[in-house]
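# Sequence isn't available, so here's the structure alone:
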């Protein structure tokens, strides 16, 4: 250890996970201390800890370092090797053990990080243990030692890919689907491993799906495009391939495969709000079939208002929440919700320990498409009756001043304003709503507009942006 350095991990410990630049704010030395601290804070001495990682070059070294730190403090470690983030949640749920996976999701190649969960896939955030883990790890690093537990833990290996695949197939049965041609862009991320296992025949019997792979080679340098499907330019290869192959659907996953974006047969994106509606309808029907009255669906305040309208129309109860997965997971648990969706393409399932999984959402969309004859563009239109601006960022320092200008300008309009997360302006005649939300981490004010028609959406969007950008 460097004897002179004082360690401060606040640059890499975020609200929900750890993320930093390899060799700078995240190193094997730091990771070993975090593994030890993880065991201490969650009181895991003598218990099992699961450790895996994605395809980034540093993930194997970091997994071993975390395992060594955890074993030094008396936990028995099972190395899961290469896993997607939702595989970690599956393992923590199915094996009822706490765990960690090394991933920086859609961040560039020079990054890595840690997502952690308690037994049962319960999330760990700055409110539920992450700050304590940081403080304990800093203590070990600055004292230059990790004290040995009375009994050192054992380190073994456990492959969960087949169990994960079988479990997902038990939740959505695709065997009766009409034949579908499916292009999948894994972006050189973990979906390159999970897609053949779940949707293909690498481990389980073949489904009526023809999978056309794009960038399935696991490569943490992301040689083809960044593994962030939220950016439209990263969907272009998938859109072209869907049209070229005459495919029924395209699926794009982010680097750690916990988010999924959907492209229709024309090469057009299907909005995450439409996917939320589509999956919600299926999950409500399934819950009602099992005798559950009025099943609850969670949606964040930026999803289309078509989602709560659909949920209520089909006999469910819609609950609106702030943006962010720790909020969604907490509300999912508190409300006993069957499903939750976010505008950012995170989809959460009660049957998946309230955790998010892009693959399970994709399977629901494949099932919805495969049980009827029409194309996805027609099916998607049912769930997208309104016009949306998408999220538009304005880089300004005085975010509060900009919101105040908008509030002042719209005060003569017939609008209601709520402050659940930022400021949401809702036209009382139902013709539009928009939300202005300051970023917590960047000098951005984020705008989302939705209206009953394109002309209204564009008029409101342009008026608000003119006021914001002043």
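Received, thanks. Keep in mind it's a predicted model, so treat the numbers as computed, not measured. Residues are numbered from 1 along each chain as shown.

# all contacts plus neighbour counts: C-alpha atoms, from now on.
Will do.

# so what's the residue lying closest to residue 261 once chain neighbours are set aside up against?
The shortest distance from residue 261 to any non-neighbouring residue, by C-alpha to C-alpha, 6 or more residues apart in numbering, is to residue 252 (5.0 Å). Under the criterion of C-alpha atoms under 8 Å, 6 or more residues apart in numbering, the neighbours of residue 252 are 184, 185, 186, 187, 229, 235, 238, 260, 261, 262.

# Comparison target below:
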């Protein structure tokens, strides 16, 4: 009978080697993340695999699953433990080895396998591990599936079954690269800096970009799981600044940065200006809506308001739906609406047919950016950026807040700003135009200045974003307003970065 996991085991003890450690806080809204050996051990990962296999059987899906791992010192061990649990649940496991998350998603189609489990902590710092899971390609688990998985694992409710099987897949990297590069070459002479932060993308991105016909200038593409220069996160200003410096040093046309598991792409233009992913999304939406009539897009609540107000998108008949932040949410919403693309400010882009298969892939995003430049040979990346209406926006900022308190703090912010709007109170000396509460709270004033507070879905913290189409002063004033309210909450700690 499977053992019921515990959350109080300590490393370097007899119990730690024999009993499953699984912290309940690791089960997030749409994936799972833990600090390895502090919040989950290898026996706990086996319990997770058994629970995942049990859920797949419960859902009535064929128990066939593809499994990969990212480039961290402990990820292969975690993957092997997960595989043991999956096989104990009666699953046929296809081990694709070292992979990006989009390579794992691609392998579902290439192998005709319905389920996926990708061992990755994405952009989280070393020490973290996690699993991205799905049982209905190209979608990944959302809150319903994650809640049920949590119930099965923590109750010890995983069911052992016969029929488990292991299949090693040796060539998935080559098949993935061939799939992306089997296309016409870029005609424009493009020099592209590819920054990988010494993460997994270093084994994939340069080959793919070279394969579509651009000149690649590699930056930190050597695999090194200590991440010696910076964490591979294209929302992190340290990575973007390193990318900027390399673009300016080499005179490249564009800089593209990839996160730890390769499902996101950050952009720096030819002048060294960092372009936040939501603005890149507007640029791509302009390009694609000119080629696809009445294009439907989905964006997350952290994204710029330009998707609704940009005159080019309006003229092209494009429609945009704002939805919950999170790769599972946007992927599912884009699938439901048959949107051409779903865009997240974090850099997750979901290209549906005829461009992609519906899952987030930083290299598909990079190719789309190169195609956009190829279709606009007279314009530099900076000129395409300057063509957008001017707004002043912040990066994504994350003050610390414990997992068990963050949703409570966000609910206080929802009540605060909703109450202000209901009472007709002013914000920044203006009337409040609207308050959107589909995911945290996004409050907008009359001049279009807005601020967002939501709970992070993958780590203990909040998410704060502000933007103004009116002035930098109003953008900073909105942040000061939000920061003042958050600073008054005893559970809220230091930010990872501030404007």
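Sure thing, it's come through. Keep in mind that what you see is a predicted model, and the values were worked out from it rather than measured.

# circling back to that earlier point, what lines up with the residue nearest to residue 261 of structure 1 in structure 2?
Superposed on structure 2 with TM-score structural alignment, residue 252 of structure 1 falls opposite residue 257.

# mind listing the strands in the stretch 251-400 of structure 1 by residue range?
260-263, 269-270, 296-300, 317-321, 339-341, 347-349, 355-356, 387-388, 392-395 (DSSP state E, counting those that start in this stretch).

# quick one: terminal-to-terminal distance for stretch 316-328 of structure 1?
Stretch 316-328 of structure 1 has an end-to-end distance of 17 Å (criterion: C-alpha to C-alpha, to the nearest Å).

# can you tell me what part of structure 2 it aligns to?
Going by TM-score structural alignment: stretch 316-328 of structure 1 matches residues 318-330.

# okay, whatever helix or strand residue 79 of structure 2 lives in sits on what stretch of structure 1?
In the assignment (DSSP states H and E), residue 79 of structure 2 maps to helix 75-88. Residues 59-72 of structure 1 are where helix 75-88 of structure 2 lands when matched by TM-score structural alignment.

# And stretch 126-135 of structure 2, by the same measure?
The aligned range for stretch 126-135 of structure 2 is 109-118, by TM-score structural alignment.

# buried stuff in the match of helix 75-88 of structure 2?
59-60, 62-72 (16 or more other C-alpha atoms under 10 Å).

# Relative to residue 386 of structure 1, how far out is the residue nearest to residue 261 of structure 1?
In this structure, residue 252 of structure 1 and residue 386 of structure 1 are 24 Å apart, going by C-alpha to C-alpha.

# what sits against the residue nearest the centre of structure 1?
Nearest to the geometric centre of structure 1 sits residue 346, at 4.0 Å (C-alpha atoms, centre = their mean). Counting by C-alpha under 8 Å, 6+ apart, residue 346 of structure 1 makes contact with 258, 259, 260, 325, 356, 357, 358.

# related to what we said a few turns ago, in JSON lines, list the strands of the stretch 251-400 of structure 1 along with distance to residue 458 of structure 1 and mean neighbour count.
Conversion of those to JSON lines gives the following (distance: least, C-alpha to C-alpha, whole Å; neighbours: other C-alpha atoms under 10 Å):
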{"stretch": "strand 260-263", "distance to residue 458 of structure 1": "24", "mean neighbour count": "26"}
{"stretch": "strand 269-270", "distance to residue 458 of structure 1": "19", "mean neighbour count": "20"}
{"stretch": "strand 296-300", "distance to residue 458 of structure 1": "23", "mean neighbour count": "27"}
{"stretch": "strand 317-321", "distance to residue 458 of structure 1": "25", "mean neighbour count": "19"}
{"stretch": "strand 339-341", "distance to residue 458 of structure 1": "25", "mean neighbour count": "29"}
{"stretch": "strand 347-349", "distance to residue 458 of structure 1": "28", "mean neighbour count": "27"}
{"stretch": "strand 355-356", "distance to residue 458 of structure 1": "33", "mean neighbour count": "27"}
{"stretch": "strand 387-388", "distance to residue 458 of structure 1": "9", "mean neighbour count": "20"}
{"stretch": "strand 392-395", "distance to residue 458 of structure 1": "12", "mean neighbour count": "15"}
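
# Could you dump those strands into TSV with distance to residue 180 of structure 1 added?
As requested, these are exported to TSV (distance: least, C-alpha to C-alpha, whole Å):
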stretch	distance to residue 180 of structure 1
strand 260-263	14
strand 269-270	17
strand 296-300	28
strand 317-321	32
strand 339-341	25
strand 347-349	23
strand 355-356	25
strand 387-388	29
strand 392-395	34
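
# Ok, which of those comes nearest residue 92 of structure 1?
Evaluated with C-alpha to C-alpha, those place strand 355-356 nearest to residue 92 of structure 1, the distance being 10.4 Å.

# Please tell me which residues of structure 2 that closest one aligns onto.
Here strand 355-356 of structure 1 aligns to structure 2 at residues 359-360, judged by TM-score structural alignment.

# How about residue 86 of structure 2, nearest residue that isn't a chain neighbour?
The shortest distance from residue 86 of structure 2 to any non-neighbouring residue, by C-alpha to C-alpha, 6+ apart, is to residue 49 (4.6 Å).

# Tell me who's in contact with the counterpart of that neighbour in structure 1.
Alignment note: residue 49 of structure 2 maps to residue 35 in structure 1; criterion TM-score structural alignment. Applying C-alpha under 8 Å, 6+ apart, we find residue 35 of structure 1 in contact with 65, 66, 67, 68, 69, 70.
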